[in-house]
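Colleague: Just to be clear, the model below is a prediction. Sequence and coordinates:
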Amino acid sequence: MDDDAEHARAWLAIEGITESDDGTWRDAETPDEPMTANELAHSWVDVAITDPDLDGAGRLRLAFGFLDLLDDYWVTCEMRFALASRTDPPPADVFWAGYRARLEAEREYAAVGYSLWVDWFEDRGTVERAFAEVLGNDLDRLGRVARDEPLFRRAGRVLECSGPVPWPLKYPVYQAAAARPELHPALFQGLRGSYGDVHGSLDTAAGLALLGRLRLPADTPDVERLRTVLAAGHNNHYRSPGAWEAAAS
């Protein structure tokens, strides 16, 4: 990933774009007009990901370099647009390998988790493959992976943003995660999102049973409220908007 970042930095330098000591970016043609990471992403990622001198994998590598430099959500949007192209889409397997690598990194990529949540998992046309690529395909390994292995870190990050994933897809993974106490806080966030997200997906009985298996820090917020609404048969906050508030009293 460091190599991808340096590749993107070198590509930008050729275009006259360099990073300042204060973390902003400057164009040699307009040095008095610094750009934020988001402004740079909006201005240059589309240019990079359509670079005619690169093949599909090379364009994705360059885009991932931008993500490594900026951790900006718009970079993930441009990659998603490119993958949806009908004329010259980059290879999807390279894209998902890049996502897995960043979900496994010690550094947390906020843009990756956010894009999974609001784009790939909320879209019923993409969620099945997306969830399989970032975690579902590793279900058999989840029960035996060591806590310090990259997959374990990836699993926690995916569980946290998995609320919109349809229950039949994620339930086997949730069951496997419930057998790993170290993953319980992340699994709770997944259950909480399964109830609280607009597009959350949750089976009340199975969710309540999973919740009962979790061993969480005493100060974890919303545990009893979630238990109360699930026991009452509510499976989504937005379909029963008063239930959550009532559970607090």
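Modeller: Received, thanks. Residues are numbered from 1 along each chain as shown.

Colleague: Going by C-alpha atoms from here, please, whenever you check contacts or count neighbours.
Modeller: Fine.

Colleague: Which secondary structure state does residue 103 sit in?
Modeller: Under DSSP: H, G, I helix; E, B strand; the rest coil, residue 103 falls in the helix class.

Colleague: Included below, for side-by-side comparison, is a second structure:
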Amino acid sequence: MEAARRWLAEQGVGQVRDGWVSHEKPDVLLTANDVAHTWAGDVFAEDLDTADQLRLAFGLLDLLGEYWVTCEIRFADDSSEGPLPADVLWDGYRRRLEADKEVEAVTYSLWVDWFEDRTTSATAFAEVLGNDIEHVVAEPSQALLRRARRVLECSGPVPWSVKEPTYRTALRLPALHPALFRGLRAGFHDVYGDLEPAAALALLDRLDLPADTRHRAELRQVLAAGHTNHYRSPGAWDDAVRSCS
């Protein structure tokens, strides 16, 4: 983060009490989002090797906390100069998913960029959780649990065939059941959500959840009826809400 702060200072950008300012327009207060949109892409033009450019970009993400920084990372990965070094890229995501602070920009990036894109969803899901789920279940440290929960909760768009083995493994650890439930629910509600109703229902029925878990009964009803997605079955969820109320 401090390297990113120094880099911004070299671009003439500094943090003040209520935001950011540039040396060119010191009277104009900038938001973190303004800074991200204006300068984050320039990181990948720096005279550094690609791995160091990427590390600097992650430092900007830590400093600014803005989703747009993850967009620039994705753009760089897709560019003619890409792909970015996979070890640095996915280690950067994993470390931030394990952090004991809010990571909304990171989880949103996974959800709408990496997981919704069928050309990247399998690799992304494997890198941030699928490859490690056995280790998470066997040795569930707080950091690993944070990562697993965050990934499961935003995994709705991941193809069912990709995520089902990870879901079944996560089922062995009750601490992951609430996040697994939210992942199943997102698989039904997300525009690009993906699930297989019978298999999802079998998982749902094995979750150890509080009796008053909101929307559990409704989810069970739509899955039992064979519905795969809220948008492919208009009205099914509303019908379930009415019948379960």
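Modeller: Ah, there it is. What you are looking at is a predicted structure, and each value in this text was computed from that prediction instead of being measured.

Colleague: Nearest residue to residue 173 of the first structure in space, please, no chain neighbours.
Modeller: residue 139 (6.0 Å; Cα to Cα, 6 or more residues apart in numbering).

Colleague: now residue 55 of the first structure
Modeller: residue 90 (7.9 Å).

Colleague: Count the residues that sit near the aligned partner of that neighbour in the second structure.
Modeller: In the second structure, the residue matched to residue 90 of the first structure (TM-score structural alignment) is residue 84. For residue 84 of the second structure, the number of neighbouring residues by other Cα atoms under 10 Å comes to 20.

Colleague: same question, residue 82 of the second structure
Modeller: Count around residue 82 of the second structure with other Cα under 10 Å applied: 12.

Colleague: so it sits right up against residue 76, yeah?
Modeller: Yes - if you go by Cα atoms under 8 Å, residue 82 of the second structure and residue 76 touch, sitting 6.1 Å apart.

Colleague: roughly how far apart are the residue nearest to residue 173 of the first structure and residue 83 of the first structure?
Modeller: 26 Å (Cα to Cα, to the nearest Å).

Colleague: ok so, going back, quick one: what's aligned to the residue nearest to residue 173 of the first structure in the second structure?
Modeller: Match for residue 139 of the first structure (TM-score structural alignment): residue 133.

Colleague: do the same with residue 169 of the first structure
Modeller: So, by TM-score structural alignment, residue 169 of the first structure is matched to residue 162.

Colleague: longest strand anywhere in the first structure?
Modeller: strand 30-35 (DSSP state E).

Colleague: so the following helix or strand past that strand matches what in the second structure?
Modeller: Following strand 30-35 of the first structure in sequence order, the next helix or strand is helix 37-49 (DSSP states H and E). Alignment of helix 37-49 of the first structure against the second structure: residues 32-44, by TM-score structural alignment.

Colleague: Could you check that stretch and say which residues are buried?
Modeller: Neighbour-count burial for stretch 32-44 of the second structure, counted by 16 or more other Cα atoms under 10 Å, picks out 32-37, 40-41, 43-44.

Colleague: For the longest helix anywhere in the first structure, name the packing helices and strands.
Modeller: Assignment by DSSP state H gives helix 56-70 as the longest helix of the first structure. For helix 56-70 of the first structure, the packing partners by 3 or more Cα pairs under 8 Å, 6 or more residues apart in numbering; DSSP states H and E come out as helix 2-14, helix 37-49, helix 73-83, helix 92-104.

Colleague: what do you get if the cut-off is 10 Å, keeping everything else the same?
Modeller: helix 2-14, helix 37-49, helix 73-83, helix 92-104, helix 110-115 (3 or more Cα pairs under 10 Å, 6 or more residues apart in numbering; DSSP states H and E).

Colleague: wait, what's in contact with the counterpart of residue 153 of the second structure in the first structure?
Modeller: In the first structure, residue 153 of the second structure lines up with residue 160, judged by TM-score structural alignment. Contacts for residue 160 of the first structure (Cα atoms under 10 Å, 6 or more residues apart in numbering) come out as 113, 117, 183, 185-194.

Colleague: one more time with 8 Å
Modeller: 186-190, 193 (Cα atoms under 8 Å, 6 or more residues apart in numbering).

Colleague: got these as TSV, with distance to residue 104 of the first structure and neighbour count columns?
Modeller: Output for these, formatted as TSV (distance: Cα to Cα, whole Å; neighbours: other Cα atoms under 10 Å):
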residue	distance to residue 104 of the first structure	neighbour count
186	15	21
187	17	30
188	20	25
189	18	20
190	18	27
193	21	24
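
Colleague: and stretch 185-202 of the second structure, which stretch of the first structure?
Modeller: So stretch 185-202 of the second structure sits over residues 192-209 in the first structure, by TM-score structural alignment.

Colleague: And that stretch, end to end?
Modeller: 14 Å.

Colleague: Would you mind listing the buried residues in that stretch?
Modeller: 192-197, 199-204, 207-208.

Colleague: same thing with stretch 17-32 of the second structure?
Modeller: For stretch 17-32 of the second structure, by 16+ other Cα under 10 Å, it's 20-22, 30, 32.

Colleague: so what's the most centrally placed residue in the first structure closest to, chain neighbours aside?
Modeller: The structure's the first structure has its C-alpha centroid closest to residue 113; by Cα atoms, centre = their mean the separation is 2.0 Å. Spatially, and ignoring its direct neighbours in sequence, residue 113 of the first structure is nearest to residue 161 (6.6 Å; Cα to Cα, 6+ apart).

Colleague: For that neighbour, give me its contacts.
Modeller: Residue 161 of the first structure touches 113-114, 116-117, 189-190, 193, counting by Cα under 8 Å, 6+ apart.

Colleague: among those residues, which two are most distant?
Modeller: 116 and 189 (14.8 Å; Cα to Cα).

Colleague: roughly how far apart are the counterpart of residue 223 of the second structure in the first structure and residue 209 of the first structure?
Modeller: Aligning on TM-score structural alignment places residue 223 of the second structure opposite residue 230 in the first structure. As judged by Cα to Cα, residue 230 of the first structure and residue 209 of the first structure stand 10 Å apart.

Colleague: One more: residue 108 of the first structure?
Modeller: In terms of Cα to Cα, residue 108 of the first structure sits 30 Å off from residue 209 of the first structure.

Colleague: Residue 183 of the first structure now?
Modeller: 16 Å.

Colleague: between the contacts of residue 161 of the first structure, which is closest to residue 96 of the first structure?
Modeller: residue 116 (11.2 Å).
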